Every structure is written in structure tokens, then in C-alpha cells.
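*Asks:* Quick one: sequence plus predicted model below, questions after.
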Amino acid sequence: MGLSHEKHFQVSAGLLATADARGHFHDLNPAWERILGWSLDELRGKPFIEFVHPDDREATLAATAELLQGHTHARFDNRYRCKDGSYRWLGWAASVDMDEAPEERLIYATAMDVTSDRERADELTRVTHLATVYEKLFQVSVGLLVTLDANGYFRHANPAWRQTLGWSPEEMTAKPFIEFVHPDDREATLAEATALFQGRTTIRFDNRYACKDGSYKWLAWTAHMDASEEPSRRLVYGTAHDVTSYKEVHGELERTLARLRDSMQAMSTPLIPITDRIVVMPLVGQMDSDRIGQVMSVALDGVQSTQVQIVILDVTGLKEIDTRVASALVDTAKALQLLGARTILTGIRPAVAQTLVGLGLDLAGILTKSTLQSAITFALQSGQIPANVRPL
């Protein structure tokens, strides 16, 4: 080797090598030690195939055999093990001088570290594969998928929109998305979209979207905005599904429950007529603020709309009578008295009597009887309303 070639051999950034037909390195330049970490003597000390990744050995041996038969490889890649146990991808170009005697023939090879290129290629392949997978999922998904830009337009819409609302993806992206939203839901929807573009990362909400036939369907949304993207490139990624049937069933259930509550409330404070001038109002269960107000309302409306003169409030069935309930009963009796009706309170237990006395309530105009039967008997035997009660 001439002096000039020797200097190039020593300073070359590429890996230079010669190897014999038995598979051992002969000449190696210093770049090997810098890139793989092995000393040159360590690399010469055993067959080069032992440094090759197990998965690449068969192809490497095949390429070596072809070289020794006179074929030239313009590019061949394999992985070589570094001294730290990792692997580097090497890109090879090699040839054999077939004019030399067979026993003296050497492989003349040069290689470059192409690890970063292979990693980028592998990553590109992986990303491309994922993009293909996601594109297929986007096309076949039964869920409604969209991306939304800051100008209020859908950038992408999958085919499921046509099946659900009748609009094609092209129609969904042709005008501002808010035009598809029910007028009553637009303000809330715009507020949610604005919150996303202002930094809120994920939202969940329901709204109504117009179908192509003029009807509306309820959609349940989950939407996300990746705040790490450049502001000018940020998109909202949204998925929705049709919950119209659920909303309709839920709405009907709510209406049914409301009717049932109204019926139960009416049943919980009934006015039971004994005669045209005597009614009984049995109070049962637990009294809360709503029921207290209802008791007074039912009693007053009943007296005002009829000729009732005696109202028997039977509290036998109440689970508990606290100071609040006791005060409300007395207030009801006084209000009835103003309408010209007398109140008989029945079913008072000793503890309740103590509560009434302890409150110092004015019980004038209120009769008490120990049982409902005695109260009804008293009312029936009363030929008239006691003198101290004057009908209005």
C-alpha cells in the first residue's frame, strides 16, 4: 500500500476492511474501533460473522459467497454488534479481485454507519403503516368522526355521517359546522368549541344535529384538542354517536316519573269527604318542606272550592313531628279558620303534645281528639260550627 493510500486508510471516516475466504478480517482502519468499540485485534481475533446480528447472518454468508464467486455488491446492509452489546446498521459495498489466485483472494469492503438512516426508514414505515390503518378505521367506523379547525369548519368527516344524518362528508365540510346544529343548542355548542381552542383539552356534551331530511338527531360528543401542536395547525378531534333513542326514552321516562310524582303527591295529601261539610286529611309518611306546603295548599283549595266547615287533620300516620311540622300544622289550622272552617287535630302522641306545648303555639280554634273515629263522631254530632268560628 502506498504512503498516500495508507494515510487515506487511517483517516477515513468510513469503515475499510479486507477479509479472507475463511471469514476473518485482515486489514481494518481505526474507524472500526470508534464506531463499534472493539479494538482492531479483537475484530481480527474471530470470524467476522460472530459480530453480525443473528437475524442477519444467513444473508451475510450468502452475500459473502456471491462475492467470492465474482459478484459485486453495490449495497448490502446488516447489523454489527458493538462492544457495549448494542447493534449498529452498516451499509456495505464490496468486491473481490478475481484475477488473484483463489487461495490469495481477499474481499475488499467499505461500510458506512447507516443506523440513523435505517431508524428513520423504520419509523417512516411504521408511521406509514399506522396512517394506513387509521385511514381504514376512519372509513369503516360506525362512530361519527371529525376534525374541526379554528374557523369553525370540519376539515375531515368520515362516511358514517351519511348513514346517520344523510349528509355526505363533502357536504359536512362545505359550510360552518354550527349551521348543522339545532338553533337552541348553538350558543352552548359554540361555548364548548371556544373553550377547546382556548386550552381546555377535552369536553363531553350533547347537542342536536340536523339531518338532511329536516329532522334532528341527538349526538353525544367527546372532543379533544392537542395543545402541544402549533397554534396555527391546531385541530379539534371529535367523535360522536347517535343517542336519539336514549334521549327519547329518557325524556318519556322523565315525563312518566313527573306524572307519577304528581299523582303520588296528590294521593299523599287527599281530602276524603265524610259529608258535604266534613273532610278528613290523613297525613302519612315523612313530612318535608314541599309536603308541608302541599298540605296547606290542598286544604285551603279544598275548603275554598266547597262548603266544607270541618277539616280533620289526622297525623296518626306521620313518622315524626318536629317543631317545623308542628308549626306548619298550626299555621294551616289558622289559615283554614280564616276561610271559615274549623280544624280538628287527631292522632296526637304524647311526645307531639309536649312539642306543641313547648313551642308555646297559639292553639285557639283547634280541637284535638285522640283518634280519628272520635274526631269523625264529634264532627257528625256537631249540628253547627262552634260559635267562636265565624265563616267568612
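*Replies:* Okay, I see it.
*Asks:* From here on, just use CA atoms for contacts and neighbour counts.
*Replies:* Noted.
*Asks:* Spell out which helix or strand contains the residue nearest to residue 363 when sequence neighbours are not counted, please.
*Replies:* Distances taken as Cα to Cα, 6 or more residues apart in numbering place residue 330 nearest to residue 363, at 7.0 Å, with adjacent residues excluded. Residue 330 belongs to helix 323-338 when assigned by DSSP states H and E.
*Asks:* Just the buried positions in that helix, please.
*Replies:* 325-337 (16 or more other Cα atoms under 10 Å).
*Asks:* elements contacting it?
*Replies:* Judged by 3 or more Cα pairs under 8 Å, 6 or more residues apart in numbering; DSSP states H and E, helix 323-338 is in contact with helix 289-305, strand 342-346, helix 350-359.
*Asks:* Against which helices or strands is the first one packed?
*Replies:* In this structure, helix 289-305 makes packing contacts with helix 323-338, judged by 3+ Cα pairs under 8 Å, 6+ apart.
*Asks:* Not counting its own residues, what contacts whatever helix or strand residue 111 lives in?
*Replies:* Under the criterion DSSP H and E, the helix or strand holding residue 111 is strand 106-113. Strand 106-113 has contacts (Cα atoms under 8 Å, 6 or more residues apart in numbering) with 14-21, 35, 67-68, 88-97.
*Asks:* And here is the other one:
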Amino acid sequence: MSPGGTHRLNRSPAALEARIAELEAQLAALQQQSDVSHEKQHLLEALFEHAVDILFIANFDSTLRYVNGAFKRMLGYGDASIKRPTWSYIVEAEQSNRLKEAIEHVMNNGFWVGRLTYVRADGSTFPGLLSTFLIYDQAGKPLARGGFIRDLTEQEQHERELQTQQAQQAQLQAEIISAQRKALHELASPLIPLAERVLVMPLIGSLDSHRTQQIIATLLEGVSVHQAKTVIIDITGVPVVDTQVAHTLLQATQALKLLGAHVMLTGIRPEVAQTVVGLGVDLSGIQTLGNLQQAIAASLR
């Protein structure tokens, strides 16, 4: 121990060499960390620059701090892009106000996602999906506002094409349903040409107000087209004959008489005759026969 009680530093060659090796190892480690950091930064920059979507970082006064290559390519402003505030790329004052509301929402909630219409340097526009968010420093304080802008032109075109296809499909489906209804109507109320100027309509199933109107319309059209003089209406397949059905038959008879056609009614079962009499419906103006065979024979005579 030296005078004064302090330890003498070990300055032997071996100790110095060990210390130098330790410092060199620390320097190599720091250099490696720096190389890795630079490599990561280079990869991120390459990723951002070649991204299809626009990437940007904006200050809180809406001036831009960073824009990637897609920003310049998509908007067409070149290096001047970064000199313009973010709101200057939005179409119309209404959308500018919406962007301001979006920025306010970001400041309060940390993020915002929505559609805006952007304007390029040549005056053309495109729909864009803006996703913007807060960027924080290491202390957790808001540092800037980042964002992505995706060009929705192709997506909206696809949506329009899909809507057109859906509309066409809906129209085609409506036409198919209409054709099916028409076919069912013709099957439910068939009008059969029996002989020259003789038509037969066998009715099957229940008759409601809509179907009765269709029956009358079919009869009138058929008489007019075929210039028929005799129309045979067979109600054997009608399960229930009530006041509405009876009045329908009367209306049809009166309408056909106006066109010069004679009406024969067949298929009146005993219980149907009782019901008609009980209802007090007067069918005296209609010629009635027991069955369809008798009516056909009469019409042919």
C-alpha cells in the first residue's frame, strides 16, 4: 500500500490487454446493435416506400412530417406533397369539416376510420378509406398523427357492379315469379276452345276476390279473341259456393252477354243448389245443366 493508504493501480501489461479486449468487445456489441437498428430502419423505409396504400405522419397543426412514395404517386404532387396541409387534399368544404371532426375524434379517442373523397394535382378525385391514429413518444405522450389512405376506386366499382348484378337478378326473379303466377293462373282458370265459337272453363279450388276478378278478365278476353258465342262454366271442382261465388257467376254472365255470348253453368251439386237457394241468389238468367257432358252436347247442337 502506498503512502496515504491508497491502492496502487494495477498497470501490468496483462491487465491493460484484458481491459482493451473488454472495451473492444463492448464497442463491437454496440456496433452490431447499431447495424441491426440501421437494417431494421432500412427495411421499414423500403416497406413504407413500396406500400400500395398511402402512409403519412402529420403534425398536430395538420402539416405533414412524412409521406411515402404512394402518397406522391397517388396524389401526383411529387415532393411538394409534404408542404401541403392534410385538409388541402380533401374535396369540398363539407368533407374538410368532416376531416376536422375526424382529427378531433383522434385526439379524444386515439383513432378514426372513415371514407373521404381526395383530389389529385390534376383535379381528378378518388374515394379513399382513411385510417388515422395517434403516435406516442416513449413517455406515452402524443407525438404526432399517423395514417393510411386506401384508394377505393376499384372496390366501389366492384360494389356498383355487384349492385347491378343483384338488381338484374332481382328483376329476373320478379319476371320468373310473374311468369309462374301467370302459369298458375292459367292452370287454375283454364279457358279451353271446345269447338268453333265454343269455350269451356272448368273451375277447380276455392274462389277468392282476386281469383274471381281474374276469371272474369280471362272469360272476357277469351270471348273477344275467339269470337265465342257459347261459354260453358263448370263448377264441379269448386268445394264451396257462397254468396261471393254466386255473385261472381252472375257478374261474369252479365259481362259475357254484353259481348254477345251465351253462358251455360254445369256441375251444380245438390248441396250447392241448396246453398244457392238458401242464399236467395237468383241464377235464373243463367242456363244450368246437370254436367259438363250435357252442356257440350247442347252447345254442339
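*Replies:* Looks like it came in fine. Given the structure is predicted, the values throughout are model-derived calculations rather than measurements.
*Asks:* TM between them?
*Replies:* Once the chains are laid over each other, their TM-score by TM-score structural alignment, normalised by the length of structure 2 reads 0.51; 216 aligned residues with a Cα RMSD of 5.0 Å.
*Asks:* re the thing from before, chain center to the helix holding residue 330 of structure 1, what's the gap?
*Replies:* Centroid displacement of helix 323-338 of structure 1 relative to its chain, using Cα atoms, centre = their mean, to the nearest Å, is 51 Å.
*Asks:* thinking again about what came up before, selection in ChimeraX covering whichever of the contacts of strand 106-113 of structure 1 are buried, please.
*Replies:* Per 16+ other Cα under 10 Å, the buried members of the contacts of strand 106-113 of structure 1 correspond to this ChimeraX selection:
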select :14,15,16,17,18,19,20,21,35,67,68,88,89,90,91,92,93,94,95,96
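*Asks:* Which of the contacts of strand 106-113 of structure 1 fall within helices?
*Replies:* Assignment to helices by DSSP state H places the following of those there: 35, 67-68.
*Asks:* for those, which one is nearest residue 157 of structure 1?
*Replies:* The closest of these to residue 157 of structure 1 turns out to be residue 35 (Cα to Cα; 49.6 Å).
*Asks:* Alignment lookup: residue 45 of structure 2 to structure 1.
*Replies:* In structure 1, the residue paired with residue 45 of structure 2 according to TM-score structural alignment is residue 135.
*Asks:* Could you check how far the residue nearest to residue 363 of structure 1 is from residue 26 of structure 1?
*Replies:* 114 Å (Cα to Cα, to the nearest Å).
*Asks:* Residue 226 of structure 1 now?
*Replies:* With Cα to Cα as the criterion, residue 226 of structure 1 and residue 26 of structure 1 are 56 Å apart.
*Asks:* Ok, residue 11 of structure 1 next?
*Replies:* From residue 11 of structure 1 to residue 26 of structure 1 the distance is 18 Å (Cα to Cα).
*Asks:* Could you dump the helices and strands packed on helix 323-338 of structure 1 into a markdown table and include distance to residue 384 of structure 1 and mean neighbour count?
*Replies:* Output for those, formatted as a markdown table (distance: least, Cα to Cα, whole Å; neighbours: other Cα atoms under 10 Å):
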| stretch | distance to residue 384 of structure 1 | mean neighbour count |
| --- | --- | --- |
| helix 289-305 | 16 | 16 |
| strand 342-346 | 11 | 24 |
| helix 350-359 | 27 | 13 |
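*Asks:* In JSON lines: those, plus distance to residue 57 of structure 1.
*Replies:* Below are those laid out as JSON lines (distance: least, Cα to Cα, whole Å):
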{"stretch": "helix 289-305", "distance to residue 57 of structure 1": "85"}
{"stretch": "strand 342-346", "distance to residue 57 of structure 1": "102"}
{"stretch": "helix 350-359", "distance to residue 57 of structure 1": "97"}
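*Asks:* Nearest to residue 157 of structure 1, out of these?
*Replies:* helix 289-305 (50.0 Å).
*Asks:* Where in structure 2 does the closest one fall?
*Replies:* Per TM-score structural alignment, helix 289-305 of structure 1 has no counterpart in structure 2.
*Asks:* and the next element down the chain from that helix?
*Replies:* Next along from helix 289-305 of structure 1, by DSSP H and E: strand 310-318.
*Asks:* tell me the angle that following strand makes with helix 323-338.
*Replies:* Computed with axes from the mean of the first three to the mean of the last three Cα atoms, to 10 degrees, the direction of strand 310-318 of structure 1 lies at 170 degrees from that of helix 323-338.
*Asks:* As a check, name the ranges of all strands in the stretch 101-250 of structure 2.
*Replies:* In the stretch 101-250 of structure 2, the strands defined using DSSP state E, counting those that start in this stretch lie at 111-119, 125-136, 142-151, 192-195, 198-204, 230-237.
*Asks:* Of those strands, give the one that comes closest to residue 157 of structure 2.
*Replies:* strand 125-136 (10.6 Å).
*Asks:* Okay, buried residues for the closest one please.
*Replies:* Across strand 125-136 of structure 2, burial judged by 16+ other Cα under 10 Å covers 125-135.
*Asks:* again, but for stretch 65-77 of structure 2
*Replies:* 67-72, 74-77.
*Asks:* which among those residues gets closest to residue 141 of structure 2?
*Replies:* residue 67 (22.1 Å).
*Asks:* For residue 170 of structure 2, see how far away the spatially most central residue of structure 2 is.
*Replies:* Centrality entry for structure 2: nearest residue to the mean C-alpha point is residue 163, 6.0 Å, by Cα atoms, centre = their mean. From residue 163 of structure 2 across to residue 170 of structure 2, the span is 10 Å (Cα to Cα).
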